[in-house]
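Chemist: Have a look; sequence and predicted model below, questions after that.
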Amino acid sequence: MRIGIASQLLGTGLQRVLQNQPECEITWIAQNGLEAVQKCETDIPDILLIDPNLPILDGAETTRRIMKSSHSPILLVTDSVEGNAAKIFEAMGCGAVDAVDFAVNGSAEEREKSTQNLLKKIKTIMRLQQFSVRESKPSALVIDVKQANIPPLIVIGASAGGPKTLSAILSKLSAPCASAIVIIQHVDRDFSFGLTEWLNNQTSLTVQVARIHERPQAGHVYVAGTNDHLVLTASLRFAYTPEPRNMPYRPSVDVFFNSVAKYWPTPGQAIILTGMGRDGAEGLALLRQVGWHTIAQDEATSVVYGMPKAAKEIGAAVEVLPLDQIIRSIQQSVTKNTR
């Protein structure tokens, strides 16, 4: 695979690692964001590694400009997850697929671990472009109408471009809110707590990582928080599972949506937002089959038109809407349920 690198500080270390991988070819190395944009205009690599702290144009602006003319997947590479969380989420909102911590200092063991994490991320992202979910669907909808205090549920799946889109949605919602909202955003567990904290600052609702054995509560927004798949159990509580192991999407929107279709007693609202690949399309179709109101984001307002396109193509979405209308639909749903 052909790889482009945009980093002033990490370029040498990334080059050293990748040149020892027979399947990797370094196409070019840019020292700043503007140079990376210009190189992409004439030579688009299979995958881009971008430092969020680029000079001239930072990682977010570089990502935004590249995504306007190319859908080459972008992996953010940083030497400090905690120190760059805000910049990472901003760049992911502009279309970056994922982020990884790459250690340039530290012990040999730490450097080797970060190298393996980097290579794993690269391979996963390349699989995302080809992967189509073929997991078996739940055979039946299990409903326990006697469950007490079950709030209306809104479930959302997102990937590349998701953080910024989710921020736009949550910033328009306010307490009191009778619905519970669960978000599956493709993001590494190292960034899930930072993403949750960042989203929590965008809304008056309570945004938190979904915890094992916890049941969705009205007025709360839950974000999947590990590299395992978030699911709902028969007791309507959260759990995490490593299965299916062969899925590159972690956490998977399809896996969560399937569990919701199987166990949640009343239909709610399910939404697929911007993202690369096909994750969530089949789960959305299953939710539509059991009575949920399903929505896919339109192409014009999607940063990456992969997941919502797949949902549209298989007829999973009741509606295909631009972002502003998706926000309005959620607001109407929340207002209706609050009355």
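Modeler: Nice, thanks for sending it over. Fair warning: this is a prediction, and the values are worked out from it, not measured in the lab.
Chemist: CA only for contacts and neighbour counts going forward, please
Modeler: Will do.
Chemist: Now do the SS call for Ile3.
Modeler: Here Ile3 is recorded as strand under DSSP: H, G, I helix; E, B strand; the rest coil.
Chemist: Count the neighbours of the residue lying closest to Ala234 once chain neighbours are set aside for me.
Modeler: Using Cα to Cα, 6 or more residues apart in numbering and skipping residues adjacent in sequence, the residue nearest Ala234 is Tyr263, 5.6 Å away. Residues lying near Tyr263 (other Cα atoms under 10 Å) number 21.
Chemist: What residues of stretch 159-179 count as buried?
Modeler: 159-171, 173, 177-179 (16 or more other Cα atoms under 10 Å).
Chemist: correct me, but the residue nearest to Ala234 touches Leu236?
Modeler: Yes - contact criterion Cα atoms under 8 Å: Tyr263 and Leu236 qualify, at 6.8 Å.
Chemist: alright, now check it against this:
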Amino acid sequence: MIGASTGGPQALTTILSQFPQDFPAAVIVVQHIDAQFVQSFAAWLNEQIPLPVQLAIAGASPQPGKILVAGTNHHLVMRPDLTLGYDKEPLNFSYRPSVDVFFRSVAKNWTGKGVGALLTGMGGDGAQGLKLLREAGWHTIAQDRKTCVVYGMPKVAVELKAAVEVLPVEAIASACISFTAKHLIK
């Protein structure tokens, strides 16, 4: 699970382009981007990386080897049946879709292990949710200051001790691949 904002498209390309075509885990991305641009963003990502990228649609389930991107101005959420959906609530979040709302829903509903990464961006969206993922036993990563365009979201995560690791963007994919090999492949 990856959350990003300002500088996210380039960071995501750096990370996702390192995943092999046979990557055995599902990847879900919440990027702060207006819905009118998200289709073009997903198409652009598809041209940059080896794994297929699609917009997350309500009712879809995460699938190994596929990347789903939040596709509306509503908040992407994981439902108790492990399908994805969209919620208007909470209305008072300035960032839409919210990384925090998504990470919180994953921490609440996903019973397995995984990796949560919080990338470059303004503000603190995603930090509280990343902490909940860590408390739920997930491996959590914050992008380091040096490689962030804006060291806001990851900085808050570090201050909250939400991140197990703080890594340069170039090392995040390797950490995800390593975790997957140790914990998800049977």
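Modeler: Received it, and whenever you're ready, just let me know what you need. Everything numeric here is computed off the predicted structure, so don't read it as measured data.
Chemist: Which part of structure 2 matches the helix of greatest length in structure 1?
Modeler: In structure 1, assigned by DSSP state H, the helix with the most residues is helix 108-128. Per the alignment by TM-score structural alignment, helix 108-128 of structure 1 matches no residues in structure 2.
Chemist: Same question for stretch 220-234 of structure 1.
Modeler: Going by TM-score structural alignment: stretch 220-234 of structure 1 matches residues 66-80.
Chemist: so how far is that stretch from its chain's centroid?
Modeler: In terms of Cα atoms, centre = their mean, to the nearest Å, the gap separating the centre of stretch 66-80 of structure 2 from the centre of its chain is 10 Å.
Chemist: ok, Asn117 of structure 1 to Thr226 of structure 1 distance?
Modeler: Distance, Asn117 of structure 1 to Thr226 of structure 1, by Cα to Cα, to the nearest Å: 15 Å.
Chemist: what ranges do the helices span in structure 2?
Modeler: Using DSSP H, helices in structure 2 cover 8-16, 35-48, 99-109, 127-135, 153-159, 169-183.
Chemist: Which residue in structure 2 aligns with the residue nearest to Ala234 of structure 1?
Modeler: Under the alignment (TM-score structural alignment), Tyr263 of structure 1 pairs with Asn109 in structure 2.
Chemist: Number of residues surrounding His229 of structure 1?
Modeler: Neighbours of His229 of structure 1 (other Cα under 10 Å): 24.
Chemist: what does Leu273 of structure 1 give?
Modeler: The number of residues packed near Leu273 of structure 1 is 34, by other Cα under 10 Å.
Chemist: wait, isn't it in contact with Val155?
Modeler: No - if you go by Cα under 8 Å, Leu273 of structure 1 and Val155 don't touch, sitting 10.8 Å apart.
Chemist: related to what we said a few turns ago, who has more neighbours out of Asn117 and Thr226 of structure 1?
Modeler: Using other Cα under 10 Å, the more surrounded residue of Asn117 of structure 1 and Thr226 is Thr226, with 22 against 14.
Chemist: Isn't the more buried one up against Asp188?
Modeler: Yes - at 7.1 Å, Thr226 of structure 1 counts as touching Asp188 under the criterion of Cα under 8 Å.
Chemist: Please verify my assumption that Ala317 of structure 1 contacts Ala296.
Modeler: Yes - using Cα under 8 Å, Ala317 of structure 1 is in contact with Ala296, at 5.7 Å.
Chemist: if I look at these two, which residues touch both of them?
Modeler: Taking Cα atoms under 8 Å, 6 or more residues apart in numbering as the criterion, Ala317 of structure 1 and Ala296 both touch Ala311.
Chemist: between the two, which one's more packed in?
Modeler: Counted by other Cα under 10 Å, Ala317 of structure 1 and Ala296 do not tie: Ala296 has more neighbours, with 30 against 27.
Chemist: which residue lines up with the more buried one in structure 2?
Modeler: Ala296 of structure 1 maps onto Ala142 in structure 2, by TM-score structural alignment.
Chemist: need the contact list for its match.
Modeler: By Cα under 8 Å, 6+ apart, the residues touching Ala142 of structure 2 are Ala117, Leu118, Leu119, Pro154, Lys155, Ala157, Val158, Ala163, Glu165, Val166, Leu167.
Chemist: what do you get for Tyr240 of structure 1?
Modeler: Taking Cα under 8 Å, 6+ apart, one finds Ile212, Thr226, Asp228, His229, Leu230, Val231 in contact with Tyr240 of structure 1.
Chemist: Could you check how far Leu153 of structure 1 is from Leu236 of structure 1?
Modeler: Between Leu153 of structure 1 and Leu236 of structure 1 the distance is 11 Å, computed by Cα to Cα.
Chemist: Ignore what I typed, I meant Gln38 of structure 1.
Modeler: To Leu236 of structure 1, Gln38 of structure 1 is 50 Å away according to Cα to Cα.
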